[in-house]
Every structure is written in structure tokens, then in C-alpha cells.
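Colleague: coordinates only, sequence not included:
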């Protein structure tokens, strides 16, 4: 949910809700709440300014406001009198009841407080009129259910109240573009409601015997367990014999301004002073005699750097080259592949923005196409793999490896299209979640597709073994989690695939043409040597990888760093979940499989933005507010709601999560109240830098 109950005396406070779906049936509500509803009153009611719609491929409804209704029904927008929703107004719910309702409704809805019009007097569970016991009784002329929805609402009437409403926060593409009037809704649900056992309507078991139903989104983190608080004692690697303690004491190794709380290491990386000093010294060495360095000294350093990163990812030096960043490396791969007509590139809806646009570019200029696998997180690794294999199996035959053990994509009989390559993240950027990338590679082998792995967030955050994974191409940024200076990245191409990579980007002096061989002798073509000199450049960021690896060893090594960052992200997420209440969710599965050193939480209070322009305004307000508070974490919209991604690093501790969480909650409330609209200057959508870090 994007809002939560904020009350110190949670057990004593009572809440009121407008229910417009299955929960209109008091017996169903009782089953969800787990008690007899004896302290709750019910009233026939109307929600003005909102329309009910069927969720596609489901038998439950959603409501949206007039603005979103106009977008959904753009070809036939309703008039003002049609924008009302009939339902039931309930009063007297406890904090635990609210928790149970949020469990039942799931992650697709935001809870908002909205004005309502009551249509009947309140009645308790023992004295309910027939039409409130079973909403199907509200059908027909006697109750004028649809005509009530079609009447304009007078906001000045004394029967106007306020209540919490579960409003659809997901994509409009998931809703049927037609208003689901109350009569049509209850007719659709009549068989389900009429089949309920009679005792559901006339009697209820004693308190304690009713159990809330299981959450339908099985496999995702639920709220049925007590909300854990972040526990400092569970931080792995915080202390280690012979090494400094991780936490705020490590800040002396970084050049952050005083008091800056950086929970966004994942976007651009943050090199320690050790790396900055190394680069400064190296730069002075270069400038002391540029010819000596650029003609003699640089190449041994380049090969040493390649060997060091190759060791970390489980590769050979001859299979690894250095490039400026992951985007550059992925482009190098896509540019070199000889695409054939009918080839398909598969990406995901969470693929990094620049990489996704890059794939679109190739589909624009070549006779190939793009298939985007749509995912909304949290979802399980099994769901990701199923969605991926569905696409592969749709186009490709199961591949038969040749004598080398490699296979080639082949379209199904009668289909000239085939998936030639799948571009998969190790860890997506926004949201910052772990993909089952190694199993995606296995699926690619099964169907003969090339696996191009975007590991921008991988090296330094998780252990890697690219040989074992057997991917076709792998790219990773060294300036993010490995702590090198930006920008520095590696491109891995196994020996058996290097024939596909005819040139570096840009083409270098190391390129050898088969059509126009270099005069004066035969020079053997070699993939890696082409990257030794792609033009004059500043080598210090690439060579800073050496000092970054050296620094990481000096503070305890790769495993200690990974253990601390991952456990801090986990406990920091729990700490904020406890602070923001059970209505805020951690984007993960159960057991956890998506979070590593980045943890994603839905933001409290804030409704979904109305459109792209509104989203830009809200994001700008978040960013300016965090700059003012001397902190940062990455906020983004996913699945129709606002989330925040926290990147945990060795200089952070749990208090950093508390501070940034407090700042964000304040900003969320201000956005909810419309304060972000008062910003003096917000860039138009077209002028916003196209980043998705």
C-alpha cells in the first residue's frame, strides 16, 4: 500500500473503509478479518468521482479516479454523472483489521482517504438488512443500483463522510476499458456469493476460530508475520579480527562532504580516497613523461588490470578487455553480431534504459525485431524463468549442439523468426533486484539463443563465475560495487565466441581486415589486442581498478564486504518497514531471492503520479528534498507506485536508513498534500536527462 495508518495508539484507534468488491459481503469480510465483526457497522454508500472496472483475466474489480478513467476510456469518456461507484461503508475497524485488509488486497492497490456519500443508516452485524447481508439483493428497480451510481453527488449533503478506499495503482493496461456498473458487477459475482454456505450469513464461529485466508500472491513476501525490526547484531562482517569495524568509522576513507548520508552507491559508485590518491599519483606520472607512459608503461598496467578482474569473475585474461562502461560494452556486442532477417532480441521491461533504447535502435535499422518480456516486481525467479522460456519456446526449436558443443537458434517450422539473443541483467537497476541470470543462460542454450549478460551491478556485489555460468557475453561496471573510479568496466567474451567480435568500438589500429590486409606482412587477427588502443584517452579510471582491489583486500576482502553490505541492506529494509508500518512492503519473495546489497521498499502515503509529467515533478521534489537534507537514495515508479532503492555500503549503518527514511516520509506526505506542485521550476519531460541508474 502507498499509505499507512499513523497512530501512536494503534490498538485504540478505529478506522472506516469503503468496500466495493468481494468484501461487500459481510461474511467474506469476517473471514478476512478473522472475527465476527461485532463492533463494526455497515452502510450502503457511494464513492463519487471514481469508476469501477474489471481487472483483465480476473474476477475482481478496481476503482480509478476521473482523470485515469478519461485515459482508459479516451475514445468514449464518461460524463460527470457516470463517475460514481456503489459499495459498502464500514466503520469500527481496528489496526489489525487494516493489516488484514492490506494483506487481502495485495500490492496492486493504494489506500487513499476519500469523500463518500452514505445511502442508508448504519447497522451492526446482528441487524443487517438483506441488501447489506448479500449485495445481490441490491439488484433491481427497488434499489436502483445503477441509477444511484448515475446520479450526481452533492458534496454539501449532510450524509457525506470520509473513508479509506483501495484505489488501483497498477497500469491501466490491466483494466478492461469499460465501466463495471454495480448491477453488472453483482450479477457477475452472484453465483459465487449465492454458493456461500448459509451459515456464513446467519452465524459466525466464536472469535479466534476464524482464520484470515492465505494471500493469493503465494511466493511473495506477505505481511502475516510480525514485522521484524532491523537488528544490528545480524550484520555479518561488521567486525573482523585485524580489520577496521564497518559503519560510520569507515567514512574517513571517502571524500564525502560532512554529514552526507549516501545510500545510493549503486548509481555512480564512490571510490575511496585510496583510489583517488592512486589516480592523482598516476596522473602526475603520466604527465611527467607522456611519451614514456603511453608508448611503454601503460600496456603492462592494462594487462595486469585485465588479469585482476578476470580472476574475480572466473575468466582468463585473454577473454577480458576494459571498456568505459557497461552500456558501451553491450553496444560493442550488439554492433558486432551479424544479424539476419527474422532475428529477435529479447529484453525485459526492467532492462536498463539506455540498453533498452539501444536494442530498439538495432531493431529500427536492421530487419530484426524486439520482444520485451513484461515483469512487475516483486515476482519469483520461477515466474521470470517461465516468462522467458515462454518467449523462447514461442519462436525457437529446442537446439541441438554441434560438434563444438555450441548451438544456433532455429525458428519453428513455418516461422522465419527466431530469438537470436536474450539480454538479461544480473541485477536490474530500477528496481534493484537479482535476476536468475545463470538459469536464463541455461534456457538460452536450450533454444540456441545467445546470452548477453548485463552485470552492471554485479562485480563487487555478488560472487561471479562466468565460466560456470557459460554465458556468451558478460559486461560489468567496476566503478560501482568494486569501488574503482568512474568510468571503468569489463567486457568478457569466451574464446569460442571471439570470432563474432570483429572490431572494437570504435575500430582501432589493432583491427585486421581480411579484404584489405595490412601492407608489409601478415598480421594475425586478435580480439583482445584491438582494445589496447582505441584512441587517446585517460587511462587512470581504468587502472584505478588495481587500487580498488588493493583497498578492498586491506579492509577484509571480497567476502567480508559482500556479507556486510547484503546483511545491512536486509536489516535496513526491516528497520524502515517497522518504522513505516505493515502497509509498506519490501520488494522481495519469501524466502528472499531478490535483494542483495540493494533493498527496495514501497514509499508510504504517496499516491501514484497522474502521468509522466506529474512523475517528473514528484521525482524532482524528492531529489531536491534529499539534496537539502544532505542525503540520497534512488526513488522510482514501478508497477504504478513509488519505490525507493537503498544501496548499502561499508560506510553505512542502520541509523542511515532511519535518517533517510524520515526524510523520505516527510517528502511523501508533502507530495500527497500537493506541495510539490508549488515548485518554481521543473524541467519538461522532454528535457529530463534519460538516466535510469
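Modeller: Ah, there it is. This is a predicted model, so every value here is computed, not measured.
Colleague: all contacts plus neighbour counts: C-alpha atoms, from now on.
Modeller: Noted.
Colleague: how far away is the residue nearest the centre of the chain from residue 594?
Modeller: Centrality entry for the chain: nearest residue to the mean C-alpha point is residue 431, 2.4 Å, by CA atoms, centre = their mean. From residue 431 over to residue 594 the distance is 10 Å, taken as CA to CA, to the nearest Å.
Colleague: can I assume the residue nearest to the centre of the chain sits in a helix?
Modeller: No. Counting by DSSP: H, G, I helix; E, B strand; the rest coil, residue 431 is not found in a helix; it is coil.
Colleague: So residue 18: helix, strand or coil?
Modeller: Classification of residue 18 by three-state DSSP places it in strand.
Colleague: okay, now the one to match up with it:
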């Protein structure tokens, strides 16, 4: 380790490692400039959630029924206002902000986020998105032609591309674990992965916490424990995990876990985190190398060159909202509405789910009525696109349609700005399309 000094060419900001490492009992948060708005929550509005919350705390259009939160999330208004305020504050005196204030504010947000996921802040760094986090892990792993990386068949396309590039550079091999669909229960998944780990000596296993494509929760605690016993490192793509589930990093204890803050947490775009276990911190480096290299895990990720860091700082207001309203109250509303929406759609369409309700958090994959594709031998991506575009253009519903196992599914998302009327509209719109003689399928 290089000699400790104040970093990034600044003589006015303490070492990030020191700021992150201060015990909570003696830590003093930096003051917010008066230009940055504090988070205020109208508890009379958030008591019931639904449309009033949508009007007051989100920027979503009234005309559209938005059932695709799982795509890119939707930022809360307090976080957006704070982010923009930080941008303006920076440009009024850029050197003062970057040289004297930025890094202490980033360290403070990191500490707040770490507390939210029950982690030591030394194990957490802020990054732009899950893709950046995964690329950092891949570039830090010392893979060779003798190594095998296992992953499920439905990992995110961006992760798959990063893995393919890594394997091309290192000679490592990637092997896919098929998951039977529809999913019966989590034990079936555990046994499938256990068999693959037994048959294939692997250095790394990559799994989703919640599948972006199939929308169900993976039994990550059981899989983490299994990997630990077999000496296999595990990287969890938790893009949909933060907010929709109660994360406890000290209990989970994975090698690597990353999640977006702009999705279910509703933070600004360009915010995510990477958790790295103690034994890997020293050898895990940012995919972008800058002044912090060689001065510690947190220092290295805190500064990756001149860019707009205001989304990281606006994340503080998002965390304030969740802590004021109470995370479990938010998750309870989402789970309860998801259950009601699934039961409604299954009944109206006489169909089923791709996974049991007890394996769902904020999204679900529900099979569309057979009338939409009867007589077709092969269901293609283009068929799903036709239905999705029809819902968008003719019914003003934003929701993705998936072609899975030669059938069509809709992936619904639920958040605190939704209510059951949104899903009633989807149910009747799909039935209307079924009856239409002009449909293109």
C-alpha cells in the first residue's frame, strides 16, 4: 500500500478511506449547502399510496398507464430536485465544490446506503450502474484458460456481453445452467445449480437476484452458502434487488453483489452500488483507473475522473424518503398489489404465472391468453413486439411483452404510484386485442 496522503490533488478533503472508516458513534456528517433542498414527506399522501403519490412524488405522465418500472425505474421528485440543485451548486464555483466538498459528500452518501443494506461502508462503493460494477469485477478477476464461469441461462444481456469479452481476453470458458420453466419452487432451482457446481469445477458463479427477463426471485442465500462450501466465488446481479427486497449484506455475505439505485429504490439515473467481501477488496479495482488507484478500495471508486457526480448526491434524498416512510411499508404495499394484480389477470385471461407468487417481489411474468397466438407453431420476438406496440399506441399502456418457451407473457411491474385500476385496464385491453380481427399475429 502506498504512503497515505490526501488524494486527488486536493489538500482540502480528507482521505476517503478515513471518512468511510470512521465509527458511526463519532462520525459527523458534512453540512448540506443551503441551496440543496431537504426531503419532506407528506404522510397523509403516502398513507395509502397510489395516484396521489404519483402526482406528488413522481414525474410520470398522467396519460400513460406505466407498468414497466422494471425497465429503468422512475426517479422520485425529491431526488431529482436535489440532483439538479447539486448541478447548479457545482457550476457556481466548480473548484470549491470538487476540491473541498464533493468527496466528503460522496463518503456520506456511501455510509447512508451501506446502513440501508446493513453493510460495513468499507465494503460498498458507488458506481454508475450494474454494468459498470460487473465490468470492474471481471477486469479484477485473474481468470485463465483453465477457469470456468457458470451462469444461468437468463442472465442480463449486458452481463452476458461483458462475460463474453472477458472470456475472449482470458481464455476462460463460460457454461450455461438451464433452468426449467415454468418454475415449480426454489428448491428445484437450488438442486439444478448444485448439480452444475458438482459436475463442473468453477471459479465463479453468476446469478440474478431477481431475473430481469423472468421476474422471479432466486434463492440467493442458499446458493451463496452452497458456493462457500464448494470454494466457488459468487457474483450476484441484484439490479432489481435494492428496494424490492430487504437487503442484508452482513447476513448474505456474498463475494460480490451489485444493484441499481435508479430502479426499485427510485434514485436518480446513474446510481448503483457494488458490495465486495473483505477478502476481495484489495484486489477489486475500478474499471476506470484514476488518482485513487493504490490508495484503497473506496478511494479508487470514489473518483473516476471529472464527470457529473450529482446523481450520487441526490441519492441521499431517495434514502431519506424510504427511511421516513419506512421500507417495509413500501415493500408490503408493492407485494400486496402485485398479488392482487396477478390474481386479477390470471382470472380474466384464464392463464398462469411463470413462477409461484411466493417467489415474486415487484414484478411478475403472466401468460397471455391463448387466443392471441392460437394456430401459430412458433412464437417469435416480433410477435411480442406487435402486442407491446399495440398496447403502447392504442391503449397508452407501457408494459413489456416477452416471448418465452414458445408462449407470450406480459411482465408487469408494481410500485407505490400504481393501483389496481392500472391492471384492470391492462386486463380489458388485452381481451379487446384478442377480439380484434385486425391484430397482426
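Modeller: Done, it's in. Worth saying up front: this structure is predicted, and the values here are computed from it rather than measured.
Colleague: about what we covered before: dump the residue contacts of the equivalent of the residue nearest to the centre of structure 1 over in structure 2.
Modeller: In the superposition onto structure 2, residue 431 of structure 1 corresponds to residue 214 when matched by TM-score structural alignment. Residue 214 of structure 2 makes contact with 154, 354, 364-365, 411 under the criterion CA atoms under 8 Å, 6 or more residues apart in numbering.
Colleague: how about the longest strand along structure 2, aligned to which bit of structure 1?
Modeller: For structure 2, the strand reaching the highest residue count under DSSP state E is reported as strand 407-413. On structure 1, the counterpart of strand 407-413 of structure 2 by TM-score structural alignment is residues 641-647.
Colleague: How about residues contacting the matching stretch?
Modeller: 2, 169-170, 263-266, 430-432, 569, 597-603, 606-609, 633-637.
Colleague: Which elements pack onto the helix or strand following the longest strand of structure 2?
Modeller: Toward the C-terminus, strand 407-413 of structure 2 is succeeded by helix 420-435 as the next helix or strand (DSSP states H and E). Applying 3 or more CA pairs under 8 Å, 6 or more residues apart in numbering; DSSP states H and E, we find helix 420-435 of structure 2 packed against helix 327-349, helix 381-395.
Colleague: Could you provide those in CSV, with additional columns for mean neighbour count and distance to residue 182 of structure 2?
Modeller: Written out in CSV, the entries for those read as follows (neighbours: other CA atoms under 10 Å; distance: least, CA to CA, whole Å):
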stretch, mean neighbour count, distance to residue 182 of structure 2
helix 327-349, 18, 15
helix 381-395, 16, 18
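Colleague: Residue 175 of structure 2: which of those helices is closest?
Modeller: Proximity to residue 175 of structure 2, assessed across those by CA to CA, is greatest for helix 381-395 (24.4 Å).
Colleague: Give me the mean deviation of the closest one from structure 1.
Modeller: Compared with structure 1 after the fit, helix 381-395 of structure 2 shows a mean deviation of 3.0 Å (mean CA distance after the TM-score superposition for structure 1).
Colleague: That helix to strand 407-413, inter-axis angle?
Modeller: Following axes from the mean of the first three to the mean of the last three CA atoms, to 10 degrees, one obtains 50 degrees for the angle between helix 381-395 of structure 2 and strand 407-413.
Colleague: okay, the angle between helix 381-395 of structure 2 and helix 420-435?
Modeller: Compare the direction of helix 381-395 of structure 2 with that of helix 420-435 by the same axes, to 10 degrees and you get 120 degrees.
Colleague: what range in structure 1 does the following helix or strand past helix 381-395 of structure 2 sit on?
Modeller: Per DSSP H and E, helix 381-395 of structure 2 leads on to strand 397-398 as the next helix or strand towards the C-terminus. Under the alignment (TM-score structural alignment), strand 397-398 of structure 2 falls on residues 631-632 in structure 1.
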